[in-house]
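Novice: Predicted model and sequence below, questions to follow.
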Amino acid sequence: MGDVMNKFQRKLTAVAVGMMLSASVLAQTGPVDLDIAPQPLGQALNALARQSGAQIVFVSEVTVGKSAPAIKGKMTVREALDRLLEDSGLRIQASDERTFAVVPAGTAAAGESVLPVVNVSATTGDLPSAYAGGQVARGGNVGMLGNTNFMDTPFNQTSYTSKAIEDQQARSLSDLLIDDPSVRLSSARTNINEDFSIRGFTVASQDVALNGMYGLMPYFRVPVEMAERVEVLKGPSALLNGMPTSGNVGGAINVVPKRAHDEPLTRVTANYVSDSIGGGQVDIGRRFGERKEFGVRFNGAYRDGDTAIDKQQQEDQVYALALDYRGERLRTSLDLIYQKQDIDRVVRQFQVNSGLTAMPKVPDSDLNYPGYGRSETTDKTIVARAEYDVTDDVTIYGGVGNRRHSMDALAGNPELLDTAGNFNSAPAWQLFDVKDESYEAGANVRFNTGSIKHKLALNYSRVEQNQDIYMTFFAPRNSNLYAPIYSDTPSVAGLNPQKLPYIETTLTSYALADTLSFMDDKVKLTLGARHQNVEQQNYEFGTGVPGQPYDKSAVTPVVGVVVQPSDGLSLYANYIEGLSPGAIAPIGTTNAGTIFSPYKTKQYEVGTKLDWGRFATTVSVFQIERPSATTFNNVFSVNGEQRNRGVELNVFGEVAKHVRLIGGAAYTQGKLTRAAGGVNEGNDAVAVPRWQANLGIDWDNVFTPGLGLNARVVYTGDQYVDSANNLEIPSWTRFDVGARYQTRIGSKPVTFRANIENVFDKDYWASSNAGYLYVGAPRTFLLSATVDF
């Protein structure tokens, strides 16, 4: 028993290993209704956490081989724990009436409080626990700085949990990130690709990271069935994550894959999405070994049928296998991901004719534009990672991954011609292959110099990406927004496609950062820099003739500070840069072939974070300056700049018993501060609405045990479609509602969920930062039933 107690203390004080579960019901200081079957002790403790909403921390080793009796009825969490732990040789440590640790009986003197789990953070190892309400986590992965509590991070970051994914019945990132007021989808929901706007700048789906590594997630649309967390860091982050392949600077999105938990999981879900998409999902997890060192987690999902868009069909397949090993000092993992998506009559984004003088009225969102087309995309990923604790203060890690993406699409972008809604589109057949190799290595070192604590982080990253393409065009077709002409997709019979090299890119970087802690950790200062090298070889489209090679480098720094004058209050500031590949002057300009250095985007940000215990608020003020290159008087140069200034408010957690809130508001002013020849200088930037706001509320109906109700409102302000600010689309507001019911059928827990997105079937124009337009998704019904076996 002494060895067990020593291991427990060492693990808890190092990384707070264990399971902290927040159910959808707020833990109460008084009695709660409980119904827990006889089962292994670890499973019983998890069931108690789910049913009561209490936070219960324990190391799995101390419960191995122990059983718990059945308990049923109304009692306090403390009383329930006493019954479960009777004759187990374990006891309870309580930090408050909602937070408990289960420890060996001789671990510490009676009456000693448990370590303050609400402030757990670690550079490696277990994920930060869920915050009250379970929709977001207490922290997330801040790139090379590792997992960090949100109160200790000098950036604005939100980490969404698998609970949020499940309760919203999210099918991809766009369904989940609608919760964030600083994030908007910038492409149609059933388009080929799914891109985002963060703080007014585009973030492409191809740049979503997997465990901090770029070039590995599905290229055009990212699934969430295999995600344990989805972490969104706002603003450029070249130092933290390295440069993404397309050079996005609006923010970083990172997906953390699921791992097997200590307790067995077999979860089956049947689901339905309107118009008539049916499917299912399985989630199976097991751990093996004397100390449950080996883990296996499988997630699979299949959906097929007609969407809410007229005459559109969609088939989705997602399969993810996660293997992991966790030893005393060594941790390894292997992830295999397969995604295939087929869409018949895929919708496309609209371009605007230069002669258009006003925006046409938004059409019916149920209709299909352009009314023909198809897309087939397939992604295959394999990633291996390992980390090793050389000492208690030194951890080294590494990862290698491979992604293969292929697309076979025949579609056309419609071009709006007049206010009567007439448009034309030219079908194009495109075969597109992307091959990625991604590598990462680094170390985290903790040491002290006098009274100053250091967390030193070293990181190396490399992404090699090769793109091949084939494209051929067909005759354009005419149609109308209000009376669309549905036509057959052109036949490709008899064509002999040959994919040719398009772009080869290699991104290599080295980074060093140090977080210094002063004054008993009340002041934290992060300093660092990353040297990024960008190599690129372009090939002439249609011929494959190589152009002039590109080899440039740049150094991007970061300075971040967090001051915590009192518990629950953090003041922070940062200066950080983003990096985008430098442009090459195109053929036809007087300086054709000239290669420019990588663009540096600069962000200045200050903010405050308040953790009220069960509810948190953050306020951020930021300015982002991004250069741009255009042609003026037939000379191509870096001659423009867009500056986005804004204020963000984020809220999350339990605002009252049984009531959870998530959302906030963002005010962003996007300006063209420099432009070639002064043309459009001072105008508002394209697709940067001044106001965006979200508010989601989730309520456990205390009058009907097991029933939960939720609602969400999403507002996006008016925005310009062109740099001249002649074309503007109006603001829009969308309402969503939902319900869930948790019960038991026989001995099996069952959860029924029903959601309606865009409940009033609002028709609205939305826009992308590139000036494309798309029609918002129509009213969509989602139903599911989940059973745990």
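Specialist: Now that the structure is in, tell me what you want to look at.

Novice: going forward, measure contacts and count neighbours with C-alpha atoms only.
Specialist: OK.

Novice: What ranges does the stretch 601-750 of the chain have for its strands?
Specialist: In the stretch 601-750 of the chain, the strands defined using DSSP state E, counting those that start in this stretch lie at 615-632, 635-656, 659-674, 691-700, 707-716, 719-720, 728-729, 732-745, 748-757.

Novice: Can I get those strands in JSON lines including mean neighbour count and distance to residue 382?
Specialist: Formatted as JSON lines, the strands of the stretch 601-750 of the chain follow (neighbours: other C-alpha atoms under 10 Å; distance: least, C-alpha to C-alpha, whole Å):
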{"stretch": "strand 615-632", "mean neighbour count": "19", "distance to residue 382": "34"}
{"stretch": "strand 635-656", "mean neighbour count": "21", "distance to residue 382": "34"}
{"stretch": "strand 659-674", "mean neighbour count": "22", "distance to residue 382": "34"}
{"stretch": "strand 691-700", "mean neighbour count": "22", "distance to residue 382": "36"}
{"stretch": "strand 707-716", "mean neighbour count": "20", "distance to residue 382": "36"}
{"stretch": "strand 719-720", "mean neighbour count": "22", "distance to residue 382": "40"}
{"stretch": "strand 728-729", "mean neighbour count": "19", "distance to residue 382": "42"}
{"stretch": "strand 732-745", "mean neighbour count": "18", "distance to residue 382": "35"}
{"stretch": "strand 748-757", "mean neighbour count": "19", "distance to residue 382": "32"}
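
Novice: let's bring in a second one:
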Amino acid sequence: MSALCLLASALAQEVQPDAQTLPQVTVRASAGDEPVDLRRKVNTGALGSASRLDTPFSITAVTAEQLAERQPIKLGDVFALDASVSDNSGGYSSWASYLTVRGLPLDWQNGYRIDGKPFLSYAITLPYDHFEQIELLKGASGFMHGFGSPGGVVNYVTKRPSETPVRSVEVGFTSNSLWREHGDLGGRFGNDGMFGYRLNVTHEEGKTFNKGTLDRNAVSVALDARLTPDLTWTFGSLYQKRKATGQTPSIFTRSYVGTALPSVVNGDNDAIVSGGQHLTTDFQLHATGVAYRLTPDWTLTSDLSYSTADRSRNEGILFLTDASGAFDEWRSDSAEGHRFTQWQATVNGKLETGALRHQVVVGTALQKQVNLYSANSVYQQIGSGSLDGGSGNRYDTVTDFAMYRDSEITQRAVFASDTLQLTPQWSVVGGLRHTRYEQASFAPTGAELPGYEKRTTTPTLALLFEPDTGTTLYASYVESLEAGSRVGDTYDNKGVQLKPLKSKQVEVGAKTQRGDWSATAALFRIERAAEYANANNLLVQDGLSVYQGVEIEGAVRLGAPWRVSGSLMALDSSYERGNAHTGNRVAGAPKFVAAARLSYDVPALPGMKLTADAKYTGATMLNAANAIELGGYVVANLGASYVARMYGTDATFRVAINNAADKRYWEYQYADYVKPADPRTVAVSALFDF
């Protein structure tokens, strides 16, 4: 809180309000006015930075303006308008960053990045108001980022030093009674703006929708220095301390008797929230790098990052037993920590061989991950209850956790790519990444357990055709490898480390950006080695899970005040090739998802914008046996914003109503796990730019 006060004081000293200036209303264009902007730059890992239009992949980018309009409390809210994304997240809980993309869960160990740097996402809800945009690269990404699930990669782009000064303070309120204060300060100084800085500070505290509590503090700093015309140094740091209590529990269904779940309880039903639960996370990431222009066409970059993610969680899991809603309540009480170190160096540039032009990227990377777990974790039944009658149970953390090094994972990689310009319209992208993956495991005593080593080469190949400057047609092939699961406590082979899973992806697509409209479409097929719980309650790998479908996204401006955007995904998934569940739909993969958004600038009140959106998620299978199907549902959201200039200060007032109809439904979280959907939340904020 003290850092926020200092920032507010600095702003107050720099601003000299003119008391004679009368309130004045003005309309300001923003990134939020273009829901599908294909010319925005995105991070594509080893392929570098490029616009969405110029990449042979499906990519979503949610801007800072759109984040401010939606006021998300979990990652599912961030991508609420993307039909390829199914929300598996729950506000203020360990599950708040869980997503399914194209029917595939993202990899919480390798599927999340900040400015391209890896971090462990499990139970971490990042401060969304500290980011310039949040990107989702859909599908396999083996060449671009190394090991990871073929669902995709989420990349958080931090706010960086800006050419024009940034001076803003925001105050927000979210139901039940959460108050948030956020400050943003940035700019440049020195000869010719040699040095740049950006500081963001957030404090949030109060009661959540189910009478739990939240207390979080976040600080991020970004610095750069243009040391010479050819040499630039950058530094970034993000720290967040967050504690939540009274989380809505997850519901485990593997021992459930029946083919249909009981009636849904409301997500703000605190009767099923047993006493003593908490989730405390302590996260930080620090990164530094240099970029040196060797020649006008060639640049050398090198960066180093280090992140830590520590969590202590006392979390309830309800083992549902029958259709009456009876459950046995188990409590997981543990501490965990993760350390990520990555160094990467790349050389990229242009060259010509005869009539052919090349854009070349060559690089190497070293990544080390250390996982720490508590040797004396508690996992036990604490009582029983029912969804109608509630819990009444309580378990408080009394354990002084003793941490031990559970595993170390090292990835060494070299990679190279060439974007070959054949003609002004045709180009080919080819890339190879060779990775040496080593995993060492240890017992709580320190004794080394059997490890794992894998050397693999993952290729990517794409053909692009640009009939004009605003349209790209493409076909791409990507392979990927992801770490196998460490078997959890609910399986009879708990503690076993499964081998890596291989995936292949083929995608054909089209993108176009026009003056008043834009659109994308993609056909894809992903083959992934299948992993599921068998009839003997063993987590096994057997056969393939196959996902093939189509995605369509578009946006259009209808005259001055109206903007309409939408997306849809039709997905066919199945287990194949000798799998014990051959022919069944893959767990967690809906057949159809559609989303739409309507935005209206009110002519009678300049500066006022109204928005409404809705998303339909089709029925989903809860497990590989297809014994239980979760029904489809529609979630609608409403919003409004008003921009004005008042007493010499730009002011933006916003309100966002998520799940406006307070829709109740069972949300798929993971195979055999569900939770009641988050209830309606109302968020309001006031932002002042000085």
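Specialist: That came through, no problem. Everything numeric in this text was worked out from a predicted model, so none of it was measured.

Novice: Can you pull the TM-score for these?
Specialist: Put the two chains on top of each other and the TM-score (TM-score structural alignment, normalised by the length of structure 2) is 0.90; 658 aligned residues with a C-alpha RMSD of 2.9 Å.

Novice: OK, contacts around the equivalent of residue 645 of structure 2 over in structure 1?
Specialist: The alignment partner of residue 645 of structure 2 in structure 1, by TM-score structural alignment, is residue 744. Residue 744 of structure 1 sits next to residue 750 when contact means C-alpha atoms under 8 Å, 6 or more residues apart in numbering.

Novice: The one 4 residues further on too?
Specialist: For residue 748 of structure 1, the residues meeting the contact criterion (C-alpha under 8 Å, 6+ apart) are 787, 788, 789.

Novice: Same check on residue 561 of structure 2?
Specialist: Applying C-alpha under 8 Å, 6+ apart to residue 561 of structure 2 gives the contacts 599, 600, 601, 602, 603.

Novice: My understanding was that the fourth one contacts residue 610; is that so?
Specialist: Yes - the pair residue 602 of structure 2 / residue 610 is scored as a contact, 7.5 Å apart, by C-alpha atoms under 8 Å.

Novice: shared neighbours, these two?
Specialist: Overlap of the contact sets of residue 602 of structure 2 and residue 610 (by C-alpha under 8 Å, 6+ apart) is empty.

Novice: ok so, going back, could you dump the contacts of residue 561 of structure 2 into JSON lines and include distance to residue 100 of structure 2?
Specialist: Formatted as JSON lines, the contacts of residue 561 of structure 2 follow (distance: C-alpha to C-alpha, whole Å):
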{"residue": "599", "distance to residue 100 of structure 2": "27"}
{"residue": "600", "distance to residue 100 of structure 2": "31"}
{"residue": "601", "distance to residue 100 of structure 2": "33"}
{"residue": "602", "distance to residue 100 of structure 2": "36"}
{"residue": "603", "distance to residue 100 of structure 2": "39"}
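
Novice: And these, which two are furthest apart?
Specialist: The span of the contacts of residue 561 of structure 2, defined through C-alpha to C-alpha, is set by 599 and 603 at 12.6 Å.

Novice: Would you map the strands across the stretch 1-150 of structure 1?
Specialist: In the stretch 1-150 of structure 1, the segments counted as strands under DSSP E, counting those that start in this stretch are 32-36, 39-40, 55-57, 67-68, 71-75, 90-96, 99-104, 139-141, 147-149.
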